[in-house]
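S.K.: model the following, please.
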Amino acid sequence: MTAGPVSFDGAARRGGPDGFRSGFVCFAGRPNVGKSSLINALVGEEVMITSAHPQTTRRAVRAILNAPEHQLVIVDTPGVHRPRTALSERLNDTAAAAFAEVDVVGFCVPADEDIGPGDRFILDQVRREAPKAKVVGIVTKIDKRGRERTAEQLLQLSELLGPGHEVVPVSRQSPEQLAALAELLVGLVPEGPPWYPTDQVVDDSDEARVAELIREAALGRLREELPHSVMVVVEETERKKDLWVVYASVFVERSSQKAIVIGARGSVLREIGIAARSRVEAAFGTRVHLDLRVKVAKDWQRDPKQLDRFGF
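M.R.: Okay, here's the model as predicted:
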């Protein structure tokens, strides 16, 4: 199943033991507060792409945290922001759709940035779109600040959320804090059988995952405004004995950007391909050959027809 704007119609309840808990959780927050990294840490696999660039997450993808007593389906969403393009508007719509259908919302703020109007704007949207969901406060990136600063942020977040809301600090490097967060979330979802097979860790198509891994590699190599203009589409795949051949297109918005992505004598595209191949082989456990082509889709972030074509 390919994850687009969140709808849980594709997930079906499966039989489970008595006392088993299962439900849907969504992390909300400004772009680049560490939501995707936190999900990867909880699941124990790199199922979500990450980068230092804001708005890296563009789709709602469901990661699945399985244990003998529970199953948490954690929905990764784009960070909510004030829209500047048609793409921005659709990303906010994707996040809003996710809020509307989950049992718990983890409201994330980073320890190293002050709580401000952007956070209040997102919290208002969460409460409007998810009036029945339980809200938990999460202070992320606490390894970037000392205990005193983290304590101040926990207090400010608690005051923002109001009485009756749990607030917890989390570092993805701390197994104890991750376990405590998972335990808190499990206690807030209802009893019931699992929604997915208990050996499944992500609800996404192979092609969509590969496209995102290629984009992650591109984001790691490109700078300034260019990352926002990059879109990757897997056009075709082919199995050849023990080799998986993937044909993918890297789209940008202008010819000048195409030249940057390709680089002198193809040097930049070659670096992207090497990094992406390593990520894909690690994720799928097979040898991979990537055939990457760079194409121009003029101003695609502002073009509704092209956004439809790219699945937004």
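
S.K.: from here on, just use CA atoms for contacts and neighbour counts.
M.R.: Fine.

S.K.: could I get the full set of strands for this protein?
M.R.: With DSSP state E as the criterion, the chain has strands at 21-28, 61-67, 70-76, 104-110, 134-140, 167-169, 202-203, 231-240, 243-252, 287-296.

S.K.: switch those strands over to JSON lines; also include mean neighbour count.
M.R.: Rendered in JSON lines, the data for those read as follows (neighbours: other Cα atoms under 10 Å):
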{"stretch": "strand 21-28", "mean neighbour count": "26"}
{"stretch": "strand 61-67", "mean neighbour count": "23"}
{"stretch": "strand 70-76", "mean neighbour count": "25"}
{"stretch": "strand 104-110", "mean neighbour count": "25"}
{"stretch": "strand 134-140", "mean neighbour count": "23"}
{"stretch": "strand 167-169", "mean neighbour count": "21"}
{"stretch": "strand 202-203", "mean neighbour count": "22"}
{"stretch": "strand 231-240", "mean neighbour count": "16"}
{"stretch": "strand 243-252", "mean neighbour count": "19"}
{"stretch": "strand 287-296", "mean neighbour count": "17"}
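
S.K.: sequence B follows; please return its structure for comparison with A:
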Amino acid sequence: MKCGFAALIGRPNVGKSTLMNHLLKQKISITSRKPQTTRHRIVGINTTEAGQVVYLDTPGMHQSDKRALNRYLNRAADTALLGVDVVVWLIDGLSFHEYDEVIFKKLELAGLPVILAVNKVDRIKDKEQILAFFAEAQHRFPFKHLVPISALKNTHLDALEKAIFELLPEGGLIYPEDQITDRPERFLCAEIIREKLTRRLGDELPYTLTVEIELFQEQPGITKIYAVIWVERSAQKTIVIGKDGEMLKKVGTDARLDIEKLLDRKVYLQLWVKVKKGWSDNERALQGLGFND
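M.R.: Sure, this is the predicted structure:
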């Protein structure tokens, strides 16, 4: 059997979380159209007759180190290259961007086999452009495979999975064959709530909020979840709650329905919004809120 670890890396918002969810055929990582939705290194485990791939979905590699949260995201992305067997570098167009030069250097230092996956190829009408870009890319770096894919539409994901398995070492299962992630249910529930907030709110606010589960209690026939949405300013609290509490109600309904699917049982979800000034630029506050990968 082939068993090992595969890191999914790339700039923010190129589709890493969507790709992992489709490879697993189950939603583990939250997604949105806003960059930097993924904040933690998420493990997704796919076991087949051929073996087991342990995918690491990572925060997007980016340049900003202005806040403690940004520095944490960069560390989480960089450490994904430690101890893995293969790297899947995901890009979403037929060109490399400025920050990709930094990624090239990181991959050269890591010395790992790398697969270049070009996402969203369903948007490219002239397929000859893909071949020309692949030829150019192969001159830039010794990629083991170059695969055009569409994560959202499941295009060529079988070819990508085959390429990943080819580069994995032989060995026994790393996780039990029925395990899909190493994250506890309460973490996944907090992520679902944050996903609904990210999708409902404006462009800036999602980056200054986080979600903490204060109580996760399983009772006969129902799971009770009490969660706090932390923001940095009182004005943000007002936006999250919305007029007459409408925004918070919509987020709560969206999240509860998804959590019930995840847990396969009835859920009672209670949300509060509280202010913790400057939490995103405070190392100690970040650790207290679970940013400790």
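
S.K.: quantify their similarity with the TM-score.
M.R.: After superposition, the two chains reach a TM-score of 0.94 (TM-score structural alignment, normalised by the length of the second structure), with 289 aligned residues with a Cα RMSD of 1.5 Å.

S.K.: what's near enough to touch the residue nearest in space to the middle of the first structure?
M.R.: The residue at the geometric middle of the first structure, judged as the C-alpha nearest the mean C-alpha position with Cα atoms, centre = their mean, is residue 76 (3.9 Å). Taking Cα atoms under 8 Å, 6 or more residues apart in numbering as the contact definition, residue 76 of the first structure lies against 26-27, 35-36, 39, 48, 57, 59-63.

S.K.: quick one: which of those residues is nearest to residue 262 of the first structure?
M.R.: residue 57 (23.5 Å; Cα to Cα).

S.K.: you'd agree residue 303 of the first structure is up against residue 88?
M.R.: No - at 11.6 Å, residue 303 of the first structure and residue 88 do not qualify as touching, with contact defined as Cα atoms under 8 Å.

S.K.: what do we get in the first structure for residue 4 of the second structure?
M.R.: Alignment note: residue 4 of the second structure maps to residue 23 in the first structure; criterion TM-score structural alignment.

S.K.: how about residue 257 of the first structure, what's its match in the second structure?
M.R.: With TM-score structural alignment as the criterion, residue 257 of the first structure matches residue 236.

S.K.: meant to ask about residue 311 of the first structure, not that
M.R.: By TM-score structural alignment, residue 311 of the first structure lines up with residue 290.

S.K.: how near is that match to residue 81 of the second structure?
M.R.: When distance is defined by Cα to Cα, to the nearest Å, residue 290 of the second structure is 21 Å away from residue 81 of the second structure.

S.K.: give me the more crowded residue out of the two.
M.R.: For residue 290 of the second structure against residue 81, the residue with the higher neighbour count under other Cα atoms under 10 Å is residue 81, and the figures read 23 against 13.

S.K.: name all residues that make contact with the more buried one.
M.R.: Taking Cα under 8 Å, 6+ apart as the definition, contacts of residue 81 of the second structure comprise 7, 87, 110.

S.K.: which residues does whatever residue of the first structure lines up with the second one contact?
M.R.: This means residue 87 of the second structure. Here residue 87 of the second structure is matched to residue 105 in the first structure, going by TM-score structural alignment. Listed by Cα under 8 Å, 6+ apart, the contact partners of residue 105 of the first structure are 25-28, 99, 126, 133-136.

S.K.: repeat the analysis, applying 10 Å as the threshold.
M.R.: With contacts defined as Cα atoms under 10 Å, 6 or more residues apart in numbering, the neighbours of residue 105 of the first structure are 24-28, 74-75, 98-99, 126-127, 130, 133-138, 185.

S.K.: residue 30 of the first structure now?
M.R.: If you count contacts by Cα under 10 Å, 6+ apart, then residue 30 of the first structure has 54-55, 78-81, 107-110, 118-119, 121-122 around it.

S.K.: the match of residue 257 of the first structure contacts residue 276, correct?
M.R.: No - with contact defined as Cα atoms under 10 Å, residue 236 of the second structure does not count as touching residue 276 (11.0 Å).
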